[in-house]
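>>> just coords:
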């Protein structure tokens, strides 16, 4: 196991550092203290090189200069909150509306906008980890309560990268974080995710309105492009989505939570590279990078469907749909969530 750190530019005149976690198999995760961003996730190749499993850049400005939250930590609340309002214990709260009338990904000053404190690193014979922390106040992000959150990335010799979130607050607030990494385990010259195969342990997805806010209805995946109950070539699923407003997926699947059984898998048949996702929560938001905005990149290349974000979280907009889950965080309480990725190569 190895741990190293290198400078990675500046954000708002503050130095950004990349922490490189490497296991004994040569698997390597690069993590920035800016936004807890997963900058790279490299695996050995058959020719003795390394391949990145995710969209990446060596230029910090390409991460900070786009509005797609590329590879960053997201919170306090991932996804959308309808009308930027919610109730906890009967009290109504209003938070910043940063996407029309809705709140997206915790507002414009959420987890993804900050340089996190490095609490420490740990190196053992079998694992290497990095713990980051952030404290947010209502004055900073408009959500109630002073929240202290930690995020620990751990890479082990079984080729698992685990992300554990933990949070406390001095007042009632909400906590539903995620990681917004875009995946594409194909070779860098592959322009799209079309040839990848996706499996999702899901029977239903959520119906949404024009603002992508859940209506409360759960729609069966069977017989629709949303059905990934067997590994499905993404080109086949994306083709019928070409006539939609999004030209792809930006949707919410209800999944079976498990840290032992796969929630989802993403595989490149050509290289044999595969990512298996585990999560202890019931939602998976997937976005197929539908834009051709020039700030959407992979090694400097720009294409729609360049990667797929797989955001493990509690189902979106739960304050208005209690049956989706409970993301309330009360004083004196600590909430923890885990996301795990296993890579094969």
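Good, I have the coordinates. All figures in this text were calculated on a predicted structure; none of them were measured in a lab.
>>> For the rest of this, base every contact and every neighbour count on C-alpha atoms.
OK.
>>> Quick one: residues contacting the closest residue to residue 280 other than its chain neighbours.
Spatially, and ignoring its direct neighbours in sequence, residue 280 is nearest to residue 257 (4.7 Å; CA to CA, 6 or more residues apart in numbering). Each residue near residue 257 by CA atoms under 8 Å, 6 or more residues apart in numbering is listed here: 263, 278, 279, 280, 281, 282.
>>> swap in residue 241?
Counting by CA under 8 Å, 6+ apart, residue 241 has contacts 225, 247, 248, 249.
>>> returning to what we had before: mark which of the contacts of residue 257 are part of strands, please.
Under the assignment DSSP state E, these contribute 278, 279 to strands.
>>> Widest-spaced pair of the contacts of residue 257?
Using CA to CA, the contacts of residue 257 span at most 10.7 Å, a distance reached by 278 and 282.
>>> In terms of neighbours, single out the busier of those two.
Legend: neighbour count by other CA atoms under 10 Å for residue 278 and residue 282, higher for residue 278 (23 against 20).
>>> So the more buried one is in contact with residue 313, correct?
No - between residue 278 and residue 313 there is no contact under CA atoms under 8 Å: 10.9 Å.
>>> helix, strand or coil for residue 241?
Here residue 241 is helix, with the state taken from DSSP: H, G, I helix; E, B strand; the rest coil.
>>> what about residue 63, how many neighbours?
Per other CA under 10 Å, the neighbour tally for residue 63 reads 22.
>>> how about the helices of the protein, start to end?
60-64, 138-141, 234-238 (DSSP state H).
>>> Can you add distance to residue 203 and give the ones you listed back as JSON lines?
Shown next, in JSON lines, are the helices of the chain (distance: least, CA to CA, whole Å):
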{"stretch": "helix 60-64", "distance to residue 203": "34"}
{"stretch": "helix 138-141", "distance to residue 203": "35"}
{"stretch": "helix 234-238", "distance to residue 203": "16"}
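>>> out of the ones you listed, which comes closest to residue 104?
Closest among those, once you apply CA to CA, is helix 138-141, at 11.9 Å.
>>> Could you list the residues in contact with the closest one?
Here helix 138-141 makes contact (CA under 8 Å, 6+ apart) with 96, 106, 107, 108, 109, 110, 144, 145, 146.
>>> Please point out which parts of stretch 153-164 sit buried.
153, 154, 155, 156, 157, 159, 160, 161, 162, 163 (16 or more other CA atoms under 10 Å).
>>> Comparison target, given below:
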């Protein structure tokens, strides 16, 4: 007797499975977005924590205090996640002992000579908090020390948090009511994009950046001297006493500052005896105002790669030269050269250097800059 086998049921099952897989492929990437309490400031302000996770596992956490990026979990070549930014586990540490880990810096990032500047023939004296000079926005009302208002959003596969803050006229000596918005966006391309925007009702100056300290092997895993760095900058702004720029724009060629080709951060760092490491403003090559590749960093052991794109004209490379036994997340200890910063920005002391790109913002104008950190593994 001949047995006839029918393959119709098998074909039907295969068709159903194929249809299911096709439907999944057409669905948007799965992302998650949450908001939870992070603590309360001594004056009674509630601080919220926003957690953004994309479909590839990249996860960013941002708090409303200081608009701080508190953690950034990035996969390595094996898909293993590690938090690549330095920080603390609790709000109290951010309030009492934070060396600007992950913070938005303003109103003016970096230094202003003599804590003063002239604008439209009027001298403005601002907070002197670095000897006789100004740095990173001043004293107790600089942007990393205030609670921002935060709200989350979704836009297709992009998720993010918008943070707003009004800096009143005269705060830290700066003129004008400055309305600021900082947006952290996480995309399905493994990008963390930060958009800074501001308007004013009086002529003023503004220069915002993010001061995250990175270690692509994982925060607290040791030094970053073996990280390979490229900075797309043929020039830098030499600095004198107090790291105030002299006004000159000089070539990096033939100096330890030359990262136009990938080099290990620690390869020539010992030559920088005055600063004990890198703390230099680079002049980027490209069209200021359009997004360009500013830097690329590779950590050989994990394979993690971070590309930095920005619309800003400069980037400050800092290698945590003065950090000494700071107890951070999970009890890990952060030391000198255990991290690096790539602070995209206008140049230090631009308000007092007329040939530097202007940082002046006037009523009716919008200050708007974008920096994108793109992650991959190889």
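Yes, it's here. Predicted model, so just to flag it, every value in this text is computed and none were measured.
>>> follow-up on the earlier one: dump the contacts of residue 257 of the first structure into a markdown table; add distance to residue 119 of the first structure as well.
As requested, the contacts of residue 257 of the first structure are arranged in a markdown table below (distance: CA to CA, whole Å):
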| residue | distance to residue 119 of the first structure |
| --- | --- |
| 263 | 30 |
| 278 | 25 |
| 279 | 24 |
| 280 | 24 |
| 281 | 26 |
| 282 | 29 |
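>>> wait, which of the contacts of residue 257 of the first structure is closest to residue 22 of the first structure?
When the contacts of residue 257 of the first structure are compared against residue 22 of the first structure (criterion: CA to CA), the nearest one is residue 278, at 20.9 Å.
>>> which one is the aligned residue in the second structure for that closest one nearest to, not counting chain neighbours?
Per TM-score structural alignment, the equivalent position to residue 278 of the first structure in the second structure is residue 309. In space, and not counting its chain neighbours, residue 309 of the second structure is closest to residue 293: 4.4 Å by CA to CA, 6+ apart.
>>> from memory the one you found sits against residue 260, does it?
No - using CA under 8 Å, residue 293 of the second structure makes no contact with residue 260, being 11.9 Å away.
>>> what is in contact with these two at once?
Common contacts of residue 293 of the second structure and residue 260 (CA under 8 Å, 6+ apart): residue 232.
>>> So between those two, which is more surrounded?
A direct count of neighbours by other CA under 10 Å for residue 293 of the second structure and residue 260 places residue 293 higher, at 20 against 16.
>>> separation between the residue nearest to residue 196 of the second structure when sequence neighbours are not counted and residue 230 of the second structure?
Computed as CA to CA, 6+ apart, the closest residue to residue 196 of the second structure that is not its neighbour in sequence is residue 182, at 4.7 Å. Using CA to CA, to the nearest Å, residue 182 of the second structure is found at 27 Å from residue 230 of the second structure.
>>> Counting neighbours, go ahead and name the busier of the two.
With neighbours defined as other CA under 10 Å, residue 182 of the second structure and residue 230 compare such that residue 182 has more, 24 against 20.
>>> give the contact list for the aligned partner of residue 94 of the first structure in the second structure.
Matched by TM-score structural alignment, residue 94 of the first structure corresponds to residue 125 in the second structure. Residue 125 of the second structure sits next to 115, 116, 117, 173, 174 when contact means CA under 8 Å, 6+ apart.
>>> so residue 256 of the first structure makes contact with residue 201?
Yes - counting by CA under 8 Å, residue 256 of the first structure does reach residue 201; the two are 6.3 Å apart.
>>> which neighbours do the two share?
Here residue 256 of the first structure and residue 201 have residue 263 as joint contacts, going by CA under 8 Å, 6+ apart.
>>> where along the stretch 101-250 of the first structure do the strands fall?
103-104, 117-123, 127-136, 147-156, 160-169, 173-174, 178-179, 182-183, 197-200, 204-208, 214-220, 232-233, 250-254 (DSSP state E, counting those that start in this stretch).
>>> Could I get the ones you listed in TSV, plus columns for distance to residue 189 of the first structure?
Listed next are the strands of the stretch 101-250 of the first structure as TSV, based on distance: least, CA to CA, whole Å:
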stretch	distance to residue 189 of the first structure
strand 103-104	32
strand 117-123	35
strand 127-136	31
strand 147-156	27
strand 160-169	25
strand 173-174	41
strand 178-179	25
strand 182-183	14
strand 197-200	17
strand 204-208	32
strand 214-220	35
strand 232-233	18
strand 250-254	24
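>>> Just name the most buried of the ones you listed.
Most buried of the strands of the stretch 101-250 of the first structure, by mean neighbour count (mean count of other CA atoms under 10 Å): strand 178-179, with a mean of 26.
>>> Which secondary structure elements does that strand sit against?
Using 3 or more CA pairs under 8 Å, 6 or more residues apart in numbering; DSSP states H and E, the elements in contact with strand 178-179 of the first structure are strand 73-74, strand 308-313.
>>> Out of the ones you listed, flag the one nearest residue 35 of the first structure.
strand 73-74 (5.7 Å).
>>> now for the second structure, which residue lies nearest the mean position of the chain?
residue 210 (3.8 Å; CA atoms, centre = their mean).
>>> Return the distance of that one relative to residue 69 of the second structure.
According to CA to CA, residue 210 of the second structure stands 9 Å off from residue 69 of the second structure.
>>> again with residue 129 of the second structure
Residue 129 of the second structure sits 24 Å away from residue 69 of the second structure, going by CA to CA.
>>> And for residue 260 of the second structure?
Residue 260 of the second structure is 28 Å from residue 69 of the second structure, by CA to CA.
>>> what do you get for residue 247 of the second structure?
32 Å.
>>> Return the residue of the first structure aligned against residue 63 of the second structure.
By TM-score structural alignment, residue 63 of the second structure lines up with residue 32.
>>> The host helix or strand of residue 14 of the second structure maps to which residues in the first structure?
Secondary structure assignment for residue 14 of the second structure, by DSSP states H and E: helix 8-26. Under TM-score structural alignment, there is no match for helix 8-26 of the second structure anywhere in the first structure.
>>> returning to what we had before: which of the strands of the stretch 101-250 of the first structure sits closest to residue 308 of the first structure?
strand 182-183 (5.0 Å).
>>> mean per-residue distance, the closest one to the second structure?
Once the two models are superposed, strand 182-183 of the first structure sits on average 0.7 Å from its counterpart in the second structure (mean CA distance after the TM-score superposition for the first structure).
>>> Against which helices or strands is that strand packed?
strand 308-313.
>>> After superposing, tell me the mean distance of the strand it packs on to the second structure.
Mean deviation for strand 308-313 of the first structure: 0.6 Å (mean CA distance after the TM-score superposition for the first structure).
>>> neighbours around the corresponding residue of the second structure for residue 142 of the first structure, how many?
In the second structure, the residue paired with residue 142 of the first structure is residue 173, using TM-score structural alignment. Close neighbours of residue 173 of the second structure, defined as other CA under 10 Å, add up to 17.
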